[in-house]
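Asks: coords please:
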Amino acid sequence: MVFLSGSTQPANDSLRFFAQKRGIGIGAAVAIRPLRKDSSYRTVLAREFNMLTPENVMKFKPIHPERDRYDFVAPDTLVDFAKRHDMQVRGHTLVWYQSEPDWLTANKWTREELMTILREHINTVVSHYRGQLVAWDMMNEAIADNASLRDTIWLKTIGQDYIELAFRWAHEADPKVRLFYNDYDSEGLGAKSDAIYALVKDLRQRDVPIHGVGLQMHVSINNPPNPEDVAANIKRLNDLGLEVQITEMDVRIGSGTENLEQRLAQQAAVYRNMMRVCLEAENCTAFVVWGLSDRHSWIPSHYNQPDLPLIFDKSFRPKPAYEALIEELQRM
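Replies: Purely as a prediction, here's the structure:
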């Protein structure tokens, strides 16, 4: 994957500037509300990043709310912003068990009916953005925490070949876009990453059009990923001919102000270490943080407590984690 500067010249002290010099994508997950309403959000996004991922608006439920109706208004807004600012877009996500509309889950479908629904959904969405995206998180979290295939409507009704079929259908709709398998708690070595490795190895051996693996990297300073394990995992995926991207990184530090400076330094070290692993791996092509500012992170509502997991604070000021990424990108 090649990252071009385009007509927009990034500020020469920005993440974007240094990432482009290293030939790597530097991205952020983008929420539609602040993109539309917050000028500071838009300014920082365009200045600091050369890639974006829609946080929610391309998921199945918002983009396909009724059986015969699609809604592309919000995702088109995001893609248009990216075009204006010479940013690449990662599509997110075509198949995910947690974003299924009621019309889909409330009905009993035959295997043939559900295959038709899935194929039509993939073809419609991928075709709509054909030639406009560089990658899709084609399959999201199909492996459960116990390392088995996740028990989803697709698996139960279609069977495990739904994964292969989905990749093939997406490739038919846009042969040039890069298709990724994306998952959490799989950045290092362990049972879940072993299961993902076995899955993608099997797909590759059967010439299924899968091009990469996304490592989400939702992590914590209390249990940070081991850099050597992450490097080894990325290396074995490279041996399969697969690209790797860090796709959803945030680093939880917990709530409260006690030892805050120390916790922010620990957070910065985790970001630094993962950027270093990515830069040193020949097949790691992008580094995406899951949100722009602590003001808009999903973490506090998900864990029901305050947190500061991102690289800009709630006022869009750079945190130590931001400086660590800048320093790592400058290190040769």
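Asks: rest of the way, CA atoms for contacts and neighbours
Replies: Will do.
Asks: leaving aside the residues next to it on the chain, what's closest to residue 271?
Replies: The shortest distance from residue 271 to any non-neighbouring residue, by C-alpha to C-alpha, 6 or more residues apart in numbering, is to residue 321 (6.2 Å).
Asks: Could you also give me the structure for this second sequence? I'd like to compare it with the first:
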Amino acid sequence: MTRQTHAGPGDRPSRRAVLAGGLAASLCAPFPAQAGSWAADSLHAAASAKGLAYGSAVNITPLRRDPAYGRALARECGLVVAENEMKMNYAWPEPGRQAFAGGDETLAFARANGQRLRGTTLIWHEALPDWARARINRREGEALMRRWIGLIAGRYRGRIESWDVVNEICGPEDGREGGLRNSPWLDALGPRYLDLAFESLREVDPGAAGLWNENDLELSADWINRRRAMVLKTLGGMIARGVPIRRFGLQGHIYSTHALDEARLRGFLREIAAMGLSIEITEFDVDDRAYPADVAVRDRKVADFARRFLDVVLDEPAVLNVTTWDITNPNTWLNANLQRRRKDGLPQRALPLDEAYRRTPLWRAMHKAFTDAPDHRAARVRLRGV
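Replies: Predicted structure coming up:
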């Protein structure tokens, strides 16, 4: 049974007290610690009724500054992920200094609200501090990778459900071996860096599911078809080599400038599932650049697009969860990205809550998609990637 989050200020400890009091226990106790705080009518409640989960990325700045942000995450989510605080440039900014405060606070928040926790990201071509980038070379690269994964995955051993072990490695247009994206890790170690990363996580935290997280696979275009082909071929090779990959992450950044081909997406997910992998939707949002300025019209189009996408995704039994990349429109990364900004300068309406933490038409579309989804609980018995 879940508990509600509608108690008055005097009935709950402050957010600061929860974080401070729970941190020590968070780092030495199993996860999660207590019954979930999500509301009975929340996105996660609708998802969990079908054996799924709903979650959100957590931006540490509003979590620290705005209690309403934390209450919204607690009300709607059964799963959270630190948006940035577990990436290398945040957690290991200097060779002799680690900075785990933000990750620890995210963990404490999750434990206080009975939420599961994902981790992002271990190996990526971005979010590298300058000192580390200089050491990703043939002589030092492998030792640095193992040291980094040992530090971050070791600190949160037993508390992370799944780690994005490698992130955004697909790049057929770069002309590299196997269609891999240009990366300092590829330059230093060759394609074997993928295997090393997954094997390192297994050594450090064998209970955490290792996941390849990838973007630009959801919609319709010739260049996206080439990316899907690369993903399927690379996954097949990894499984044949015995790489300990258990899940595949479809980021789910869908954008109004491209069409959705439901049949192609359905087939792609089915092929991944046939390899025995579970699937997570890891960074879901809707880029509304091509939609009119009128809020009512735009919200309706965003909701419709999201519903069509989620109906396909949630039909696949291998899908475990849907995580949005933050939960409230003002925090979407789309407004800060030059390529994603609307030409009219209006903020994007990409996420399930608005600036006042009210539920949007997108929230309602997501809730209905979860409610109408087939029951995924029986599939859990057959999946090795859970």
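Asks: so where is stretch 130-144 of structure 1 in structure 2?
Replies: Counting by TM-score structural alignment, stretch 130-144 of structure 1 lines up with residues 157-171 of structure 2.
Asks: all helices for the stretch 151-300 of structure 1, in order.
Replies: Ranges of helices in the stretch 151-300 of structure 1, per DSSP state H, counting those that start in this stretch, are 153-158, 162-173, 191-205, 227-239, 260-280, 299-303.
Asks: okay, these in a markdown table with distance to residue 61 of structure 1 next?
Replies: Shown next, in a markdown table, are those (distance: least, C-alpha to C-alpha, whole Å):
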| stretch | distance to residue 61 of structure 1 |
| --- | --- |
| helix 153-158 | 14 |
| helix 162-173 | 17 |
| helix 191-205 | 25 |
| helix 227-239 | 31 |
| helix 260-280 | 32 |
| helix 299-303 | 19 |
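Asks: Report the contact partners of the spatially most central residue of structure 1.
Replies: Nearest to the mean C-alpha position of structure 1, by C-alpha atoms, centre = their mean, lies residue 247 at 3.3 Å. Residues in contact with residue 247 of structure 1 (C-alpha atoms under 8 Å, 6 or more residues apart in numbering) are 182, 214, 215, 216, 217, 286, 287, 288, 289, 290.
Asks: likewise residue 152 of structure 2?
Replies: Contacts of residue 152 of structure 2 by C-alpha under 8 Å, 6+ apart are 86, 91.
Asks: Quick check: which element contains it?
Replies: Remark: residue 152 of structure 2 resides in helix 141-155, with elements defined by DSSP states H and E.
Asks: thinking again about what came up before, can you lay out the contacts of residue 247 of structure 1 as TSV showing distance to residue 174 of structure 1 and neighbour count?
Replies: Listed next are the contacts of residue 247 of structure 1 as TSV, based on distance: C-alpha to C-alpha, whole Å; neighbours: other C-alpha atoms under 10 Å:
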residue	distance to residue 174 of structure 1	neighbour count
182	19	28
214	19	27
215	23	26
216	24	24
217	27	25
286	21	24
287	23	25
288	23	25
289	26	26
290	26	29
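Asks: I'd like to know which of these are part of strands.
Replies: Cross-referencing the contacts of residue 247 of structure 1 against strands under DSSP state E gives 182, 214, 215, 286, 287, 288, 289.
Asks: Map the first one across to structure 2 for me.
Replies: Residue-level alignment of residue 182 of structure 1 against structure 2, with TM-score structural alignment as criterion, gives residue 213.
Asks: Thought residue 251 was touching its match, still the case?
Replies: Yes: under the criterion of C-alpha atoms under 8 Å, residue 213 of structure 2 makes contact with residue 251 at 6.7 Å.
Asks: Now do the strands in structure 2.
Replies: Assigned by DSSP E, structure 2 shows strands spanning 53-58, 79-82, 116-119, 162-167, 209-214, 247-250, 253-255, 278-287, 319-324.
Asks: Show the contacting residues for residue 204 of structure 1.
Replies: Contacts of residue 204 of structure 1 by C-alpha under 8 Å, 6+ apart are 210, 240.
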